[in-house]
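Engineer: Whatever this is, show me its structure:
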Amino acid sequence: MTTESSEMLGMEGDMNIPELQRDLQRKYKNVGSEIEAMWRAFSPKQRETAMRETVGDGKRASAPKDKWVAFLDLGKDYGGWLKVNGEEGRLSMESMAARSGLFLPAHEGQSVLWRQMTTLVHYNHLMEEILELGSSAQVKKKAPAKAYKDTTNALANLSIDPKPLKASISTIIAQAVEQKLASEDYLELLRGEPVVLHQAVQKTNYSRPELVPDELGRILPLITDIYISRAFFEVISTALQVVVTWDYIVRLVHMLDGLEDKVKRPLIIQELSNVCHLEYRRAQIAFQREMSLRPGVAGSKFRRITSGGHSRVAIKGKPSDVTTTDPQLHYILRLCHTDTNHKDAVQWIQKLDDHNTQHADDRQRLSETQVFALGDLAIIVSFMHSLSSCLTMASRSTKAGVFFTGRVDRLNEELSQYKAEADFGDHLVPMDSILKPQAASNALNALDDYMVERSGARMGSLYDGMLDECLEDIEQKYADAKSYLQKDMKTNAPSPTGEKASTSFRARERREKEKTRPATASTHEITPLAPQEPETPLAPSSHFKVKASTALVFDTLFTKSESRGSASWTDFVAAMAELGFSVTPKGGSIFTFNPPETMVAGSITLHRPHASDVEGWKLLWIARRLRKKYGWSAETFEVV
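Structural biologist: Predicted coordinates for the structure are as follows:
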């Protein structure tokens, strides 16, 4: 008898029964006792709610003792099918099926697999619903939607001046340093605040390109828990890259301060232009990813393209197709389009802000994460806009000034391999486990251990030395250029970006370096911060005597209680105004608060929340930024 084997009979994509069964097993191992206690404590109404939330439009079983047929072996070949050749083979297979019950005709096997698959999906979902209903950790609950209100003139007139006044190099340095500090604060929040890490992983997991329909309207049913691990990996690696990128921008701008050398200055400007474009593209892709979600204002305008096992999203049609029918959508698609550079993005952010100001209801079409992604895009666009008023910027180049971008591209290619094989489910499944400090800490430590095993170094160490190497390359390029000029030759020598080495070779090389490297902490750590780690903020110059309403705002921000409340954004702006701050809108949801001249710490840039209140992880972020920037605490403010 001859047979032909095939892959599992199942839905398109990577979802399969062994993975779903493993997910269910892991959930029970991690939180099974909690779920049992919650279920026993539930009222009949709560149990019905959990079941209805689980099955969606499906139907609940008519009796809890319904029995379903299942295969016995849950190995890697589970669900595979065999095609027999010839009459003898068919009769032999029928005989085996009758004796063992392990083989079914294809039409029956498909039904069995489908039923098992949907059952496991529902059981996995049910466990998450029980945790959601029974958990007392209200920090993860989404606040009720509130109508957006334009409450101050500053908030109602968002704008980026298309022709900015010439900015000084000191202003540019201050802006770059501010964003470097903001990115460092966010990474520290991911390391030290489980609620922030949970929000970021959840957002990344549910905005995967695989969940966007392709040209035929098909959605990859990738709902197994392995994608939580990949989202977690992506959150940490992206946050780390943003920190390093702004760190490098700060160094380059500092080098340009007072530099008049006609050979070295263009080299640095080209490098700076490429690095800024790298960050612009990262922010643009992140915004595009958020806008491609369904349902949503722009979800139907995107399609998934899968090639070589990797998926990405692309715009369907042209942005101009909706210019008159839906102006807001037109501006959004323009910002998402790959042909839109940072110069063009200025006007589209301006138009989108103006539209949302004039049509408050349309602003509600954007989700909180979409508004936040727009703000991130506005930050780099605003910075490049100011930079262009101070320097004559070079166009992006793929040949010159690629010391940093070349290294980042190679590292990202390597990291993508590690992300695809990462599995931290023992700490991250179910996703709400991240809200537990110990689980979040264990996941971060597991990620660092995984990177040592795969890459030969901790994730932060992969970036250590990169910036110094880039600056050394610039100096070498400068020396070569001067040498060529002295010999009357062209200065078109290729940039020393290094040869592409295999992943295994780079891992071995890093392990050898680790043996000779001093036992010091990486400058770009991702390991968890100690829960009670004392912070060392700047000492406040003085205490402020303020109104009771202002003191209440800062008390809410700086409270150490786990059950934090919320603060109105309007009240926060008013409180900052009482301290002498002025507010400058930067476009999107970004505002810069400029302190009075008596404060030497400088301005601070913050995201305005989508709703009218500052709460949850955003409350933590703003509090951390203010604490580290100005040294404030709840005790800094005294009621008059």
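Engineer: from here on, contacts and neighbour counts on C-alpha atoms
Structural biologist: Noted.
Engineer: how close does Pro596 sit to Pro585?
Structural biologist: With distances taken as CA to CA, to the nearest Å, Pro596 is found 17 Å from Pro585.
Engineer: go on, Ser563?
Structural biologist: In this structure, Ser563 and Pro585 are 31 Å apart, going by CA to CA.
Engineer: and if you look at Thr369?
Structural biologist: Looking at Thr369 against Pro585, where the rule is CA to CA, the gap reads 19 Å.
Engineer: And for Glu499?
Structural biologist: Taken as CA to CA, the spacing of Glu499 relative to Pro585 amounts to 44 Å.
Engineer: Also His610?
Structural biologist: His610 sits 15 Å away from Pro585 when distances are taken as CA to CA.
Engineer: What of Thr119?
Structural biologist: For Thr119 relative to Pro585 (CA to CA), the value is 51 Å.
Engineer: And for Ala231?
Structural biologist: If you go by CA to CA, the gap between Ala231 and Pro585 works out to 32 Å.
Engineer: next one: Arg208
Structural biologist: Using CA to CA, Arg208 is found at 31 Å from Pro585.
Engineer: again, but for Ser170
Structural biologist: 20 Å.
Engineer: before we move on, back to that, the more surrounded of Thr119 and Pro585?
Structural biologist: Neighbours of Thr119 and Pro585, each counted by other CA atoms under 10 Å, are more numerous for Pro585; the result is 20 against 17.
Engineer: Now do the strands in this protein.
Structural biologist: 2-6, 81-85, 302-307, 310-315, 544-546, 567-568, 582-587, 590-594, 604-607, 613-614, 637-639 (DSSP state E).
Engineer: Please produce JSON lines containing the ones you listed, extended by distance to Tyr123.
Structural biologist: Output for these, formatted as JSON lines (distance: least, CA to CA, whole Å):
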{"stretch": "strand 2-6", "distance to Tyr123": "28"}
{"stretch": "strand 81-85", "distance to Tyr123": "26"}
{"stretch": "strand 302-307", "distance to Tyr123": "29"}
{"stretch": "strand 310-315", "distance to Tyr123": "28"}
{"stretch": "strand 544-546", "distance to Tyr123": "54"}
{"stretch": "strand 567-568", "distance to Tyr123": "38"}
{"stretch": "strand 582-587", "distance to Tyr123": "44"}
{"stretch": "strand 590-594", "distance to Tyr123": "42"}
{"stretch": "strand 604-607", "distance to Tyr123": "38"}
{"stretch": "strand 613-614", "distance to Tyr123": "35"}
{"stretch": "strand 637-639", "distance to Tyr123": "51"}
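Engineer: and for comparison, fold this next one:
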Amino acid sequence: MSATPNIAPYDVMRPGRPNKNYRKITPIYWMHHCPKSGGKGRKTSKRRSPNFVDINKQRCGHCGFRVRASNWRNITIANYDGEPIGKLDGAVLERDRICGDILKELHQDLARKYRKHGVAVASMWRLFDRRQRATCLRAGAAEGLVLKHPLDPSLGAVCKFIPEWNLRDIAESSPDFLLDLLQHRATKSLYHQYQDGYDGRLGDHAFIEKMMATRNLRCAMPFHNCYSIFIEGLSREYGEAFRLSVELTDLPGPLRRAMQMYLLQSLNIIIDDILEEGSQDRKQNQPPKKSDKAVTAALSGLSAHAPPRKLALPELITSARDQKETLEECLNLLSTEPVVLAHAVNLWFFTQPELVPDEKGRRLPVHTDKYINPAVFEAAHSAIQGAAIWNYVGRLLELLESSVNDKLYRPIVLQEISNICHLEYGRVKGLFKRHVQGHSGSKWFKRLHYMLRLCQPETTATKAVDWVKKLADLHQAHPTEREKLSEGEADSLSDLAVIIGFIQDLSPVISMPSLSRKKGQMFVSRSQQLETELNTLKGEIDLRDFAVPIDNLLEPGMAEGALRALEQFVIDKTGTKMGFLYQDLVDDCFSDLRNQYEHIKAKFERKDKTEWSALPTPTTPQLEKRVEQRREKEKTRPLRSSVYEIAPSPETNPLEDLDLSPQTFTVSSSAAEVFAALFAKSEARGSVAWVAFEAAMAEVGFSVMPKFGSVFTFSPPETMAIKKSLTLHRPHQSRIEGYMVLIISRRLKRVYGWGKETFVVA
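Structural biologist: Below is the predicted model:
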């Protein structure tokens, strides 16, 4: 290891000696009263003499005094001539504090990854050929552009900041070059990297000074009247710029910090890419691609050209039940298929509101590993939320159907239905906005108008119908516009269209009242309170051992471990599982609806003619008491899993033990291929044309009837023991692929007990 040369900051920036004014304002020494020295060119005092410690060495050569985290604020800074020029007042520039925090987080992330994956990374890297190394290097670069060699000027100042990050040294030379660099940056402190390089190379301080002196490296936005400090043991303020009460422009400080940030970020990324390139599990578990036309499945039901038809209440109950079952299957896939979990976490991570670019294209820095934890939390939470809401909607409609002649119960249930539908509309509208603002919304073009209208707060569910119709017609007339949607936009738009269409169909059937902020708040108020409680927890959980990098979830046992750790975290903080929180919410709301009905009924029997008013929502106890009540309830809860389980036990997986239909079907080879593709257990699942799926179902004896829009009902033949029909959404002019393959196959297995062995070629 080489020590940093004794170079004074700024001294190497210009040829010869600095000018007089430059000498007066440049911080060069820490003033220190040394008991063993008479000072440097100054008169001595009777007790102690001032000595000057090199601001970069930070050690007195006479008495061994060191500038440390405990004393740096009390030491005066002196200029080139030994004259005091002020103290740091402790006020950090706000923009600099953010950069300093990111630098330290990146170093912590790299150290953690190296401890966990260092051996595997080294083994993989040594086995890679030049092409694989180059692939890893380019994968983490913007547009795949990297330096060809250390002096390559094609990428501007990159060769002055991180010249070692080039194809020749990393991809085409010995594998030890990157591995030594990685070990140094991951195992040494930031201060050590600032002072010393590895294998005889310059430390970051001396390297930046050299670049400024020999290659004219300059800071585009210098910090005025401040100075960046790099002190050993200073973990919180390391690399941050502090204000100084003198005329001073800090040039090298921001450059040193930027250089460390760029290199640490690149190393963090290349670890992820090496693990992905070298992992067989990740290659076999690529996220299934969802059709870019799947959104039209929900939109087609709202098309302006679709003939209007008033639905019956049983049809709406079936529609709500189908949506609930679809969301429950998605939740089950999230908890059992690592590829689905990893894909969902990626979507939540990269659609954080902080990553939305402003008018100048700038984003807040929320890309470090700690932000993956909330993404895992939100992916699971959102899946449970959606399934619970549609379960509640379906049960309310069933309750409404059973109380059709009860004039007391009906208005209570109707108001609750109205409010829960608008709650779901607001939820999926927020998800849609989250995806739009990070993709299509970040670039302005004329046809974005319809999508932005759907994101506006003043766009109610009723008004949204027209905008969704216009968007559906636009996609029909200009298919390329639909293809521009990101996967997250397409999925969230589909969910938004589902609830908009459901409200449109439901309103004329049950004379649904308008949204009320006072009545029918059983579910709405409690779900909002529960969501607030859970949102306060997502920043506290640490799942980095499982989910960093995100694709590490694809490794054996990692997804299961992450979900179990998440489940245990929620239990520790709330007193029960996340699934039970929402299951109890639904059950408690139905219980309170019944109590409210009994209250109104008793009031009516007393012939009290005062206007009906809803019972006040039961007072919710304080958080500590709620947690304790949940823990007590857990002691008496039956030994069964929640219907919204995110970490199910293998032995309780309902799909593993299903054997509902022992009969087999003799089908043609084409139909057998369709079912084989649907029930394939390999990770590389294929796709099936919707027409081929319809034909295969018809061959088994099912009748296929279109209901409304893209919804089709498959009714089993009389010869089947199970008479339950199945309702599915058809991808408009597309194929069944990606998640649709998993969802349809699981629903066929859950409803009819089918599997690949059910079908025999004639």
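Engineer: Superposed, what's their TM-score?
Structural biologist: TM-score for the superposed pair, counting by TM-score structural alignment, normalised by the length of structure 1: 0.83. Supporting figures: 594 aligned residues with a CA RMSD of 3.5 Å.
Engineer: check contacts around the residue nearest to Lys586 of structure 1 when sequence neighbours are not counted.
Structural biologist: What sits nearest to Lys586 of structure 1 in space, not counting adjacent residues and going by CA to CA, 6 or more residues apart in numbering, is Ile160, at 5.9 Å. Contact partners of Ile160 of structure 1, counting by CA atoms under 8 Å, 6 or more residues apart in numbering, are 346, 350, 382, 585-587.
Engineer: Out of these, give me the two with the largest separation.
Structural biologist: Maximum pairwise distance in the contacts of Ile160 of structure 1, criterion CA to CA, is 13.3 Å, between Val346 and Pro585.
Engineer: got the contact list for the most centrally placed residue in structure 2?
Structural biologist: Nearest residue to the geometric centre of structure 2 (CA atoms, centre = their mean): Phe349, 2.0 Å. Phe349 of structure 2 makes contact with 371-372, 375, according to CA under 8 Å, 6+ apart.
Engineer: Include distance to Ser525 of structure 2 when you put those residues into a markdown table, please.
Structural biologist: Written out in a markdown table, the entries for those read as follows (distance: CA to CA, whole Å):
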| residue | distance to Ser525 of structure 2 |
| --- | --- |
| Tyr371 | 28 |
| Ile372 | 29 |
| Ala375 | 25 |
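Engineer: Looking at those residues, which are in helices?
Structural biologist: 372, 375 (DSSP state H).
Engineer: Which of the contacts of Phe349 of structure 2 sits closest to Pro556 of structure 2?
Structural biologist: Among these, Ile372 lies closest to Pro556 of structure 2 (CA to CA), at 19.0 Å.
Engineer: what about that closest one, distance to Glu540 of structure 2?
Structural biologist: Remark: distance between Ile372 of structure 2 and Glu540 of structure 2 (CA to CA) = 12 Å.
Engineer: Mind checking which of these two has more residues around it?
Structural biologist: Ile372 (26 against 12).
Engineer: Spit out the contact partners of the aligned partner of the more buried one in structure 1.
Structural biologist: Across the two structures, Ile372 of structure 2 finds its equivalent in Ile228 of structure 1, going by TM-score structural alignment. When contacts are counted by CA under 8 Å, 6+ apart, Ile228 of structure 1 is found next to 201-202, 205, 425, 428-429, 431.
Engineer: how about the helices in the stretch 151-300 of structure 1?
Structural biologist: 153-156, 169-192, 194-206, 226-256, 264-291 (DSSP state H, counting those that start in this stretch).
Engineer: what does the stretch 601-750 of structure 2 give?
Structural biologist: Taking DSSP H, counting those that start in this stretch, the helices of the stretch 601-750 of structure 2 run over residues 623-636, 669-678, 690-700, 739-752.
Engineer: shouldn't Thr3 of structure 1 be in contact with Lys83?
Structural biologist: Yes - here Thr3 of structure 1 reaches Lys83: they are 5.3 Å apart, a contact under CA atoms under 8 Å.
Engineer: Arg434 of structure 2 versus Ala689 of structure 2, what's the distance?
Structural biologist: For Ala689 of structure 2 relative to Arg434 of structure 2 (CA to CA), the value is 31 Å.
Engineer: same question but for Pro50 of structure 2, I mixed them up
Structural biologist: Distance, Pro50 of structure 2 to Arg434 of structure 2, by CA to CA: 60 Å.
Engineer: Same question for Pro287 of structure 2.
Structural biologist: When CA to CA is the yardstick, Pro287 of structure 2 and Arg434 of structure 2 sit 21 Å from each other.
Engineer: His449 of structure 2 -> structure 1?
Structural biologist: Per TM-score structural alignment, the equivalent position to His449 of structure 2 in structure 1 is His330.
Engineer: Quick check, that match in contact with Val322.
Structural biologist: Yes - contact status for His330 of structure 1 versus Val322: in contact at 5.6 Å, counting by CA under 8 Å.
Engineer: So what's the gap between the helix ranked longest in structure 2 and the chain middle?
Structural biologist: Under DSSP H, the helix in structure 2 containing the largest number of residues is helix 94-127. The gap between where helix 94-127 of structure 2 is centred and where its chain is centred comes out at 19 Å by CA atoms, centre = their mean, to the nearest Å.
Engineer: How are the helices of the stretch 401-550 of structure 2 distributed by residue range?
Structural biologist: Per DSSP H, counting those that start in this stretch, the stretch 401-550 of structure 2 carries helices over the ranges 409-438, 449-455, 461-477, 479-483, 487-510, 522-535, 544-547.
Engineer: Out of those, which is closest to Val643 of structure 2?
Structural biologist: For the helices of the stretch 401-550 of structure 2, proximity to Val643 of structure 2 was assessed by CA to CA; helix 522-535 is nearest, at 17.2 Å.
Engineer: I'd like to know which elements that closest one is packed against.
Structural biologist: Under the contact definition 3 or more CA pairs under 8 Å, 6 or more residues apart in numbering; DSSP states H and E, helix 522-535 of structure 2 sits against helix 409-438, helix 578-605.
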